[in-house]
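[1] sequence plus the predicted model coming up.
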Amino acid sequence: MSRTLVREVLVLSVRSSGESNREATLLSAEEGIVRATVFGGPKSKLRAHVAPFHSGTMWLYRDPVRDSLKVTDFDVRSWRPLLRELLERSWAATAVMDTIRSSHGGGGAWPEALALADGTLDALELADADGAALALVRFLWKWADLLGGRPEMDSCGACACRLAADEVVWYFRRETAFRCRRCASSATAAASGASAGDADTLARFAVSGGARAWLRAVDGLDAKSCLRVAPDAVSAVQAKRLATEVLSEALGRRLASWDGWDAARR
């Protein structure tokens, strides 16, 4: 078994390890999330290359005794310097990295995960503040699909009726499903006498046809093309809420980084 590995990777994060070394967390198409040591001082060329948001071909040495990886070379294909020139881009890119780490690299669909992450970061370099927010929502929505946690948007989860494209529907968190207006009303009536401990039964919110149409549209486009497809303000808010709620259910928690720039603007 060869001790030298050549992998296409995205650098997710880097932290100090020891006095002068660093540990890089990487997403690779072959192994998902891996960690490797980067040796060298502050002026090391390799250390400068192995930085968050960078993508390319990496050479790794596997130490069979210590069961560890060491970075020996990195041919950076995408440096993405523009991500750091606009705060909203940087926040969105950081949220992408955080999501990938928190879901162990996409639940096994690593080639698709790497392609989605690379495409999103490339699009973020071109985005303005509003575009960065929408690019992140698209990423979260597609990431939920990779994890197998995305609900069916075209039919009611209760009666299985077809949902009209322009219909306002209700998303129920506990069921991770949409309900038509009639079934949502029935659920409200059934839970009207519920105790405070059963309040989660009514944990729901409305999603317009516009929000669903936008999510459906960007699902079939590459990330850069999505920057030219902007929803109305209400649909944008609803699309973000839906994407983050669905992914929160898949991960078991909500990540603070998803709301980074919203909190800063308030």
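    Okay, I see it.
[2] from here on, contacts and neighbour counts on C-alpha atoms
    Noted.
[3] hey, where'd the strands end up in the stretch 151-266 of the chain?
    Applying DSSP state E, counting those that start in this stretch to the stretch 151-266 of the chain gives strands spanning 169-172, 177-179, 204-207.
[4] could I get these as a markdown table with mean neighbour count and distance to Asn21?
    Shown next, in a markdown table, are the strands of the stretch 151-266 of the chain (neighbours: other C-alpha atoms under 10 Å; distance: least, C-alpha to C-alpha, whole Å):
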| stretch | mean neighbour count | distance to Asn21 |
| --- | --- | --- |
| strand 169-172 | 22 | 47 |
| strand 177-179 | 24 | 47 |
| strand 204-207 | 17 | 48 |
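[5] format the ones you listed as a markdown table; extra columns: distance to Leu116.
    Shown next, in a markdown table, are those (distance: least, C-alpha to C-alpha, whole Å):
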| stretch | distance to Leu116 |
| --- | --- |
| strand 169-172 | 26 |
| strand 177-179 | 25 |
| strand 204-207 | 25 |
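[6] A further structure is provided below for comparison with the first:
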Amino acid sequence: MARNKTYQAIVLTVKNSGESNREAVFLTREEGLLRATLFGGPKSKLRSHVSSFNRGTLWVYHDPVRDSRKVTDFDVETWRPGIREDYGRILAASFLVELVLQGHGGGANPEEVYLLLDESLEILAEAQRDQRRHLVLCFIWQYLDILGIFPDFSHCGSCACPIGHLDILWYLPDQNLLVCSTCRERAAPSAGLAAVPLYPGFRRWFREVHKQHGPQALRYTLEDEVLARAIQVGEGLYTAFSGKRIQWHEE
């Protein structure tokens, strides 16, 4: 088994380990999530290169006896300084990273997640506030699709009746279901009160955006209320899947 491996990788998180070392988590195109130790003091070139949101070529040494991995080099291809220059962008980027971590890097689909995250971070590096909100929304729902937990927009999750193009779907957090208006009224009082509307405008928006890539997707916008509810529903679906509460806080 080869002890030295090369990856295309995005740095997700870096934290101190011991007096001078760091533990880094990468999203690799080839294998998904990868954890490795970064050795070296403050003057080490690698410490500045292995920084959150950077993308590049990663060299790792694997010790099969200890089952440990060491970063031997990282050639940065994209630095993305624009993310670090804006607090709102940092919050959004950190949220995307947290989603990827909790979803175990997409499981059996690491390349799809890698490409989605790389593209999203690239756009985020220059995105304004409204663009950030749409970017986060798009990422959540595309990630749900990659994970195989994308809901059915065409039928009620309770009675299976067809949903019309102008009908509102209601998300019931307690049951993790998207239901029609009739089933929402039949739900227990607490579930009915907590129901979150998923408006027809969002479903039309997603059908268009899902066909687009990169900056083209940001040409399609949503009203603030529709956007906020769609983010809330996406977060609820993801929380039910991961077992951990996830919520994006804007600046």
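    Looks like it arrived, so ask away. As the structure is a computational prediction, the values presented were derived from the model and not from experiment.
[7] list the contacts of Phe139 of the second structure.
    Phe139 of the second structure sits next to Leu96, Leu116, Ser120 when contact means C-alpha atoms under 8 Å, 6 or more residues apart in numbering.
[8] how big's the offset between the top strand by length along the second structure and the first structure?
    With secondary structure taken from DSSP state E, the second structure has its longest strand at strand 4-17. Mean deviation of strand 4-17 of the second structure relative to the first structure after superposition (mean C-alpha distance after the TM-score superposition for the first structure): 0.7 Å.
[9] any idea how far that strand is from the chain center?
    17 Å (C-alpha atoms, centre = their mean, to the nearest Å).
[10] the helix or strand just after it packs against which elements?
    From strand 4-17 of the second structure onward toward the C-terminus, using DSSP states H and E, the following helix or strand is strand 21-28. Applying 3 or more C-alpha pairs under 8 Å, 6 or more residues apart in numbering; DSSP states H and E, we find strand 21-28 of the second structure packed against strand 4-17, strand 32-38, helix 110-124.
[11] once aligned to the first structure, how far is strand 21-28 of the second structure on average?
    Counting by mean C-alpha distance after the TM-score superposition for the first structure, strand 21-28 of the second structure comes out at 1.0 Å.
[12] tally of neighbours for the residue nearest to Arg35 of the second structure when sequence neighbours are not counted?
    If you skip the residues right next to it in sequence, Arg35 of the second structure has Val25 as its closest partner in space, 4.5 Å away by C-alpha to C-alpha, 6 or more residues apart in numbering. Other residues near Val25 of the second structure come to 21 when the count uses other C-alpha atoms under 10 Å.
[13] returning to that earlier point: nearest to Phe39 of the first structure, out of the strands of the stretch 151-266 of the first structure?
    strand 177-179 (48.3 Å; C-alpha to C-alpha).
[14] so what does that closest one touch, helix or strand wise?
    Using 3+ C-alpha pairs under 8 Å, 6+ apart: strand 177-179 of the first structure touches strand 169-172.
[15] average offset of the strand it packs on relative to the second structure?
    Strand 169-172 of the first structure sits 1.9 Å off on average (mean C-alpha distance after the TM-score superposition for the first structure).
[16] re earlier: wait, what's in contact with the residue nearest to Arg35 of the second structure?
    Contacts of Val25 of the second structure (C-alpha under 8 Å, 6+ apart): Val11, Leu12, Thr13, Val14, Leu33, Leu34, Arg35, Ala36.
[17] what's near enough to touch the closest residue to the fourth one other than its chain neighbours?
    In space, not counting the residues next to it along the chain, Val14 of the second structure is nearest to Ala24; the distance is 4.4 Å by C-alpha to C-alpha, 6+ apart. By C-alpha under 8 Å, 6+ apart, the contact set of Ala24 of the second structure is Val11, Leu12, Thr13, Val14, Lys15, Arg35, Ala36, Thr37, Leu38, Val50.
[18] Ala24 of the second structure matches what in the first structure?
    Residue pairing (TM-score structural alignment): Ala24 of the second structure is matched to Ala24 of the first structure.
[19] for that match, give its distance to Ser16 of the first structure.
    9 Å (C-alpha to C-alpha, to the nearest Å).
[20] the stretch 51-200 of the second structure: helices as residue ranges?
    81-84, 87-102, 110-124, 129-147, 181-186, 189-194, 200-209 (DSSP state H, counting those that start in this stretch).
[21] and the ones you listed: which comes nearest His165 of the second structure?
    helix 200-209 (6.4 Å).
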